[in-house]
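*Asks:* Using only what follows, build the 3D model:
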Amino acid sequence: MKKTIINSKFTGQQKLMLTVFMIIAFLIGLPTLIYLFIEMPGQPNYVNSFSDYFFSSLFFVSIFLFMLLFSKQGIITDNGNLKYSLFIFGIPFLSKKINLENITDITILTYRASQKLAWVSVANPDLSVSTEISKVVLLNSNHSYKDIILITRRRDYAEKIIKSLNEELNLEYNIYSPPVISRRRR
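*Replies:* Prediction:
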């Protein structure tokens, strides 16, 4: 089993939002969870309500958000099988098997994109940040079928994935050239 781990799936803005939600969930969930399991001496027996259980579950939500915050994306190749996976501290967390039937080629498709940041666009609605997105795509022999397996903002990460798939699964790197379909004139 060979793992190729590249980068986080989240942007800086998304990581900031995850951090804020994680801290809020932790600060609400931990005291409520402690309160559920500690009986106060001299206090009457208290029947826990639904809201107590709900707020205590926020502690477990904060743990999940912590794991997502430090997750990275990558691929796993094992005995001719390919899986896309999220890794937490190098351990596969969520995996999705990718069908390699009739797949012979691999390529990188590059797109230009722009992103508006929420707190900046309020002051200047026309301000956006331009980026380049690289998609690692599996292709069949005549390039009529394509399957996107990974999206990253850095081309060197996409090239690292391509090199790994070329070594492990013998997929050939080609430039994407879809078949031309002749249309009937009316």
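*Asks:* For the rest of this, base every contact and every neighbour count on C-alpha atoms.
*Replies:* Fine.
*Asks:* Which parts of the protein are strands?
*Replies:* Taking DSSP state E as the criterion, the chain carries its strands at 2-7, 71-78, 81-88, 91-98, 105-115, 129-139, 146-152, 172-173.
*Asks:* Alongside the first, I'd like the structure of this one:
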Amino acid sequence: MDRIILEHRFNTHQKLVILLGVGFPLIITFITLCSLIPLMHFVIFLFLLINLLLYGILVAIAFLKRGFYKKNAKLYKASFFYTKLIFKSKIRLVNRPKLAILKFKKAQKYAWFNVANPDMTSSFNAFEINILSENHTQRDCILILKNEDHANNAVEFLSSNFPLKLEMFNPDFSKGTP
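*Replies:* Below you'll find the model as predicted:
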């Protein structure tokens, strides 16, 4: 297996902000210009097509999933649209032979509910996958997930495809930083 697709990049609230907050002006422009079809000429038609293309790109971005991708023994953090690879960024594993999952409590405020309830937030657990130095004094976060099972599946993928070992995070500063 050369890839693992884990979870959506954006939650439902963020998708609504992308699709309605950013896409709404594009939709209004499209509807307005469509009412001018009898008067339309090539420039307006081209503008309509560009708006439609931009909205399609926004929809694709809103429904991206994140995961990991392996190619030629190199590890990449990747974004997928369904199963198609869209973006990837290389993760450097030099001097990072260990893995750890750190659990954090996080919260996100909602954009449209602050008039009725200014402190309306959604709390969730975040599972941060980190690569560590030998004595755990240096760590790099490679992905943050909201589901513990997805984090465990990611660690299983990483440890089976790369020379990484899962350990409990326990930094030992007495040995010094390499």
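*Asks:* Make JSON lines from the strands of structure 1 and add distance to Ser182 of structure 1 to it.
*Replies:* Output for these, formatted as JSON lines (distance: least, CA to CA, whole Å):
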{"stretch": "strand 2-7", "distance to Ser182 of structure 1": "40"}
{"stretch": "strand 71-78", "distance to Ser182 of structure 1": "37"}
{"stretch": "strand 81-88", "distance to Ser182 of structure 1": "35"}
{"stretch": "strand 91-98", "distance to Ser182 of structure 1": "31"}
{"stretch": "strand 105-115", "distance to Ser182 of structure 1": "24"}
{"stretch": "strand 129-139", "distance to Ser182 of structure 1": "21"}
{"stretch": "strand 146-152", "distance to Ser182 of structure 1": "20"}
{"stretch": "strand 172-173", "distance to Ser182 of structure 1": "27"}
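*Asks:* Could you pick out the longest helix of structure 1?
*Replies:* With DSSP state H setting the assignment, residue counts place helix 12-37 as the longest helix in structure 1.
*Asks:* actually structure 2, sorry about that
*Replies:* Among the elements of type helix in structure 2, defined by DSSP H, the one spanning the most residues is helix 42-62.
*Asks:* which helices and strands does that helix pack with?
*Replies:* Using 3 or more CA pairs under 8 Å, 6 or more residues apart in numbering; DSSP states H and E as the contact test, the elements touching helix 42-62 of structure 2 are helix 23-34.
*Asks:* so the helix it packs on versus helix 42-62, what angle?
*Replies:* If you take axes from the mean of the first three to the mean of the last three CA atoms, to 10 degrees, helix 23-34 of structure 2 sits at 150 degrees to helix 42-62.
*Asks:* thought Tyr145 of structure 1 was touching Asp105?
*Replies:* No: between Tyr145 of structure 1 and Asp105 there is no contact under CA atoms under 8 Å: 10.4 Å.
*Asks:* Residues that sit against both of these two, list them.
*Replies:* When CA atoms under 8 Å, 6 or more residues apart in numbering defines a contact, the residues bordering Tyr145 of structure 1 and Asp105 alike are Leu139.
*Asks:* So for the two, which residue has more residues nearby?
*Replies:* When Tyr145 of structure 1 and Asp105 are compared on other CA atoms under 10 Å, the one with more neighbours turns out to be Asp105, at 22 against 14.
*Asks:* Enumerate every residue touching the more buried one.
*Replies:* Taking CA under 8 Å, 6+ apart, one finds 138-141, 171-174 in contact with Asp105 of structure 1.
*Asks:* 10 Å instead, please
*Replies:* Applying CA atoms under 10 Å, 6 or more residues apart in numbering, we find Asp105 of structure 1 in contact with 137-143, 146, 165-166, 170-176.
*Asks:* One more: Tyr69 of structure 2?
*Replies:* Contacts for Tyr69 of structure 2 were tallied using CA under 10 Å, 6+ apart; they are 1-5, 75-80, 85, 88-90, 157-158.
*Asks:* now Ser160 of structure 2
*Replies:* Contacts here follow CA under 10 Å, 6+ apart; on that basis Ser160 of structure 2 touches 1, 154.
*Asks:* With the one 5 residues further on instead?
*Replies:* Neighbour list for Lys165 of structure 2: 96-100, 131-132, 155-156, 158-159 [criterion: CA under 10 Å, 6+ apart].
*Asks:* redo that, cut-off 6 Å
*Replies:* By CA atoms under 6 Å, 6 or more residues apart in numbering, Lys165 of structure 2 lies in contact with 98-99, 159.
*Asks:* Which residue is the nearest non-sequential neighbour of it?
*Replies:* Closest residue in space to Lys165 of structure 2, ignoring its immediate chain neighbours: Lys98 at 4.8 Å, by CA to CA, 6 or more residues apart in numbering.
*Asks:* One more: Val120 of structure 1?
*Replies:* Closest residue to Val120 of structure 1 apart from its sequence neighbours, by CA to CA, 6+ apart: Leu127 at 7.4 Å.
*Asks:* count of residues packed around the alignment partner in structure 2 of the one you found?
*Replies:* Matched by TM-score structural alignment, Leu127 of structure 1 corresponds to Met120 in structure 2. Neighbours of Met120 of structure 2 under the rule other CA under 10 Å: 16.
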